[in-house]
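Colleague: this one's sequence-less:
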């Protein structure tokens, strides 16, 4: 046939339709002298050759490149050969229209399987045309059976001489000369196994075991029936801790030496180590067919099938064994079959098998005790209580120490069927030696007492259990609940709180497993107890760190998930489906069958790897140029491994937890820990995109708005107050909260100005934003703009005392300016609004004082004196200072009586007028009457 460079040939006389990546190496033959041997014998030989393949180097390739450099995709040597075999099996299956191997489809994804089905459905001509198949057409002559002349390639004398020289060099320790000669032999005859084998020996002597293994791997594939070489590769692969490669070599060794049962045992055990329990079970099942008398192998296969969830298969194997051993079955197999049925809740079937064994196998002897007890357990689950008790009666206190596992099994079963009194009877048989069960026996006894509503006895056994259990979280929670029901609150707190000496007494090795007091459930229960007792400070100290840690962890995990960056390992795995196209590589041109989607992913992965490599080289060059030791930083390649489980999982999805967060924030606010409260609220809102309902979100934002105006930097509560007024644009209470927060911030806060403008445009008839804008103009002495805004608010609410007061003061301040032409008219209008405020306030002291202060401000002191005297003649009772809803009372607000009375302010201003006019005696008398105590 015509050689195609960069291909791998598969020897198989039947696989004549191969794509470009796989060439078929037909044996050299003379078409004129096809065969002259016995047809029958050669027919058998041909049939045997059809069932195996061998890989061959083909074309002008350098096979040494395989061991000199690794593929960029990071493939192991055995994985290359697996791909070759996979292609061969796929194409051979296409020809025969049968699956290539028992696991041909099972190891492929559905997408790849569909791809294979598409290929199988194509005709040979379509494949040839699509792939530009360059090989010569197969001869249409009918093949004759018989031995083919000249089919074996003969080694010429020059190669023989070089092999002999290399062997002599190796024997005398001249490894470099031997390697040189062997390399020449490989280049001339790449499909001879001897030079690869000798190179493996040499590199092994030189200590380069990895390269030696690669050469041995090639030699083994060139001589696939050499079982000893495959066994050596198995040993080396295990030494290199490459179990998958060892498994691959074991499969080849089993093919070469199917009589060696130890190889199959070894492969099954490696499957178990790799966690591939289904394959391990199948392997043990195959071994059981070769060794039908080996009961342990059959048991292992059954247990592995159970482990991977195939209970029906496990039952089938055991029942098949009992069918084939009617008279001499092993009772341990009956015991195992009964256990499998009992695990599947089929107690009636388990009981049938035990009764059958008792009648057939134990007709002349007593049935083993463990089988008898199993029958009693089946009766108990079938609600046949009397029969079960009769069977269990063989277990007495005297033989409790002899069969403790049977007693525990009986008690557990009775507890499962809710026969707690009976279960308690068997548990207490072992109570004398309860300490050797590490607290679990006492825990089961305590649970029985709880079910029987005997709290005092349950508390006693829970105390005995928690001192021995490594993980006593659930036991402590149950014990604390029982103590609370008994009214022993302090004991419940003590059970859930760590002892000070216990933390220091623990060894570092056991610290992780014994720190039960750090569990989120423990903290939650303890906080609930403190809250019920009214100890809010203790409640906050316990639950605040837990909730904050949970929210931080969930926030971090949410960020990690949002990145969606593939690791370098995943990228390398995707690149495996692409052809490497490295010159001189053994597998150049080899391309696995894959779907279009997989090829597209692989191409993107290859580009990303190149980009990463370029960036890495640039960083390295820059660091070296700067004289800095360069260290590779691949931290962004892999997913973080230090993410731990939050103390309170699904915190925001639980209704009870939501109320807990609200209670915590209120408690923090009551303790004046405003920053902590706002931190919890902001974290919850950040995580609440898809988890919290709108009602819960509004509760949190309302609480955040109430907290925001109490912290030193109210900008952190901006989002909360903005949300509140957005939802309630006409609420004075909401706008009061907003303005209280914003009045403590910079007036040029851009977000505030933009938001306020948008609210005014969107809600033109809302008075509060208009008033806030006017106040802001007043604060920067722009009285004309302020008056315009106040008058707009007056147009909407003319009967508001506050608006009339604000309009009056703004007009008076505007009249005192220099640019206004009609100052007297503006002044009169301002005073008119103040008198309107006086009318709306029912002639109150405050309104009189405002009028007096206005006259005093513009210089009309005689009128001011008149109104100040009216204020002095009108006492005023105290009123509580207005507070926002749910606002905490400030201790500074508790002032002395009379803090709402303005007579002192009026007297002081009046004494200033008297003093300025020269009436010092009157000024002194006013101070004496109203400003001395």
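Modeller: Structure received. Note that the structure is predicted; figures quoted are calculated from it, not measured.
Colleague: Please make it C-alpha for all contacts and neighbour counts, starting now.
Modeller: Fine.
Colleague: Grab the nearest non-local neighbour of residue 389.
Modeller: Distance criterion CA to CA, 6 or more residues apart in numbering; nearest residue to residue 389, sequence neighbours excluded, is residue 376 at 7.5 Å.
Colleague: Take this one as well and set it beside the first:
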């Protein structure tokens, strides 16, 4: 025997073990009867439509599939002759009062065949003095032999007394399975549902609902109870229709129609036909028309070759006669069926008959027929319906004009179609489909500007992101950069914060996580008493599924930033970069975005936020470039409030740049003694560094120029000595001479200043670079000489002016 297949000896042993385990759990109270039946016998409410389709006889047996995850089914419950004899002996022992022996015999039978009902029935009688045990055995017996509805009703009553609602509901369901034609049982189950609904009990814990009960009643009762059947069928179809369960609604109405077609009134037929049409069962619709609506149809079967060359039969509809009093709703549905069935000989005459009805009363039906004609490519016939509609004030609607425009376009009348599409936009300015189609027609006609304008949406309404992206692609193709930047910013508003205040920019810079940025900005708006979403901000269509990929968003962001930079839109750059920080999809580019934020702040002269960002850079990237940026910003801002931060920044770090940076900062803030201390400390550690010698000399000279400083002559001598040391260490004559000239000019020793300036003019440039050009101090030197000579010797001043400073 192949032990890998279901039904082998190993699997049978597993089944028996599983049976015993589940039964013992139920009898010991570890699981409820509802859980037991669900676990073992696949308890599922038969009212489910899918289950209704596969009802099988209770006596039929199905193989137990032991594979994990596959639902188990009932097995055969017949006892063997030996066990039948044992069961009879047990009943005799119980009748004689020997309950213990009878119980042992029943337990032995259960061990061998756990799914046999007889031992559980006897055990229920044995434990009649123990209501709990008796109920458990009765439930098992009824479940294993479920054909007695009265037993299930008895158990339902006991469950109700015990307050076990779920078990009571299951008992009624099993009773209905046993006797589906009993309306009283159906109504009792509905009463339980009504009670639970009023008590606001969570009905989703049951596999049963009102609509399933209605469905079961309508499909179970015989045709003799047609009124009751139709009552519950209508209730069920209404619920199905409201929940858009069209397939189930059709199953219900179709089953009821087969059972009692004579009970269908006009409204019922209308619903059935509508459901059939929605599922494209047009041939069935014609059968219903002939059987129940008094319609006669003549047709012939023709043998034709299909596109593949195969012979097939085709129905050719020749004639159709309708009763004079046939309702217009049914007429329209009949016409729709013939349209989809391709009855080209009948459609014109039936359409003319329908057009005799007033548009005011049958406008919606006009639309249904037009949809069918358009779907089958009969655009000329569809136009016969659309023209009366658009001329009627009651149907002067955007949806009608859209169909009119589409029909004109399909007929090749593009000029008229343009006018109709504009009518659509008059009624629905944000209609994306109309704008797309209008754009394509205008583009095809070569009207580029008009085509681009057709894609422009009104930001006062919810806008289509897909249409916005299409407009962006068109603008890029035609190189309209400024408009491209405007539309691109609107598109990025989907994931970027739309900033309202400068403070919100600062909040976005300060947060490390995009989610935190959005939360803090929303909290800031709440504190200000503002709404999270303002009417004048861009809102997107929430039902739209289109969105940019992270890579598309990143590329678009960089393009917009480049356009803004080229057009010197620095504030736009700052808003874009700050918005990028709040985007979750751009989080992988966080480091690059932060530096772009810093650059945009510099360009927009927002130095406060720039300092905030460069402080973060100082922690993350402690290098020369960072110190230069930090030093530039600290010197740019007039206030000295960042001095403490700088001290803390270098408090623990023994960096070579520490003394230079601090010295320069204190020098620019007027704290010359502290600056001198840092420059001197750096110079003592680097005695051959010309820059430190220059800065020490400058500090000494600046201190000497203060009126409150005593013995300033010594400071001047010391300062000049450091400058001369700087000249010696600095291997660049023009720069050294120029700086010495500046020092003497500051001390008003003009003769020496002139001497060194002349030497600087005579020296060559500082450096010549292929990338940065010539670095030369000639003009600066000449200008200083002009200043020195201007008062005492105008001719000499003019000489330097004409020679070096005239362009």
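Modeller: Structure's in. What do you need? The shown structure was predicted, so the numbers you read here are calculated from the model rather than taken from an experiment.
Colleague: Superposing both, give me the TM-score.
Modeller: Scored against TM-score structural alignment, normalised by the length of structure 2, the superposed chains reach a TM-score of 0.52; 550 aligned residues with a CA RMSD of 6.0 Å.
Colleague: which strands and helices sit next to the helix or strand that the residue nearest to residue 389 of structure 1 is a member of?
Modeller: Applying DSSP states H and E as the criterion places residue 376 of structure 1 in helix 369-381. Counting contacts by 3 or more CA pairs under 8 Å, 6 or more residues apart in numbering; DSSP states H and E, helix 369-381 of structure 1 is packed against helix 331-343, helix 347-360, helix 385-392, helix 404-416.
Colleague: other SSEs contacting the first one?
Modeller: For helix 331-343 of structure 1, the elements it packs on are helix 295-307, helix 311-324, helix 347-360, helix 369-381, judged by 3+ CA pairs under 8 Å, 6+ apart.
Colleague: These: which one's closest to residue 233 of structure 1?
Modeller: Checking these against residue 233 of structure 1 by CA to CA gives helix 295-307 as the closest, at 25.8 Å.
Colleague: what angle sits between that closest one and helix 331-343?
Modeller: 10 degrees (axes from the mean of the first three to the mean of the last three CA atoms, to 10 degrees).
Colleague: What are the buried residues along helix 295-307 of structure 1?
Modeller: The neighbour-count check on helix 295-307 of structure 1 (16 or more other CA atoms under 10 Å) flags 297, 298, 299, 300, 301, 302, 303, 304, 305, 306 as buried.
Colleague: give the contact list for the third one.
Modeller: What it means is residue 299 of structure 1. With contact taken as CA atoms under 8 Å, 6 or more residues apart in numbering, residue 299 of structure 1 is in contact with 333, 336.
Colleague: Could you check how far it is from residue 329 of structure 1?
Modeller: Note on residue 299 of structure 1: its distance to residue 329 of structure 1, by CA to CA, to the nearest Å, is 13 Å.
Colleague: Next: the second one.
Modeller: For residue 298 of structure 1, the distance to residue 329 of structure 1 equals 13 Å [CA to CA].
Colleague: swap in the last one?
Modeller: As for residue 306 of structure 1, its distance to residue 329 of structure 1 is 21 Å (criterion: CA to CA).
Colleague: still on that earlier bit, can I get the buried residues of helix 295-307 of structure 1 in a markdown table including distance to residue 267 of structure 1?
Modeller: What follows is the buried residues of helix 295-307 of structure 1, written out as a markdown table (distance: CA to CA, whole Å):
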| residue | distance to residue 267 of structure 1 |
| --- | --- |
| 297 | 13 |
| 298 | 16 |
| 299 | 17 |
| 300 | 14 |
| 301 | 13 |
| 302 | 17 |
| 303 | 17 |
| 304 | 14 |
| 305 | 17 |
| 306 | 19 |
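Colleague: which among those residues gets closest to residue 799 of structure 1?
Modeller: residue 306 (83.8 Å).
Colleague: I'd say the closest one and residue 316 touch.
Modeller: No - contact criterion CA atoms under 8 Å: residue 306 of structure 1 and residue 316 do not qualify, at 11.7 Å.
Colleague: Is there a neighbour count for the closest residue to residue 744 of structure 2 other than its chain neighbours? I'd like the number.
Modeller: Distances taken as CA to CA, 6+ apart place residue 753 nearest to residue 744 of structure 2, at 4.9 Å, with adjacent residues excluded. Using other CA atoms under 10 Å, residue 753 of structure 2 has 25 other residues around it.
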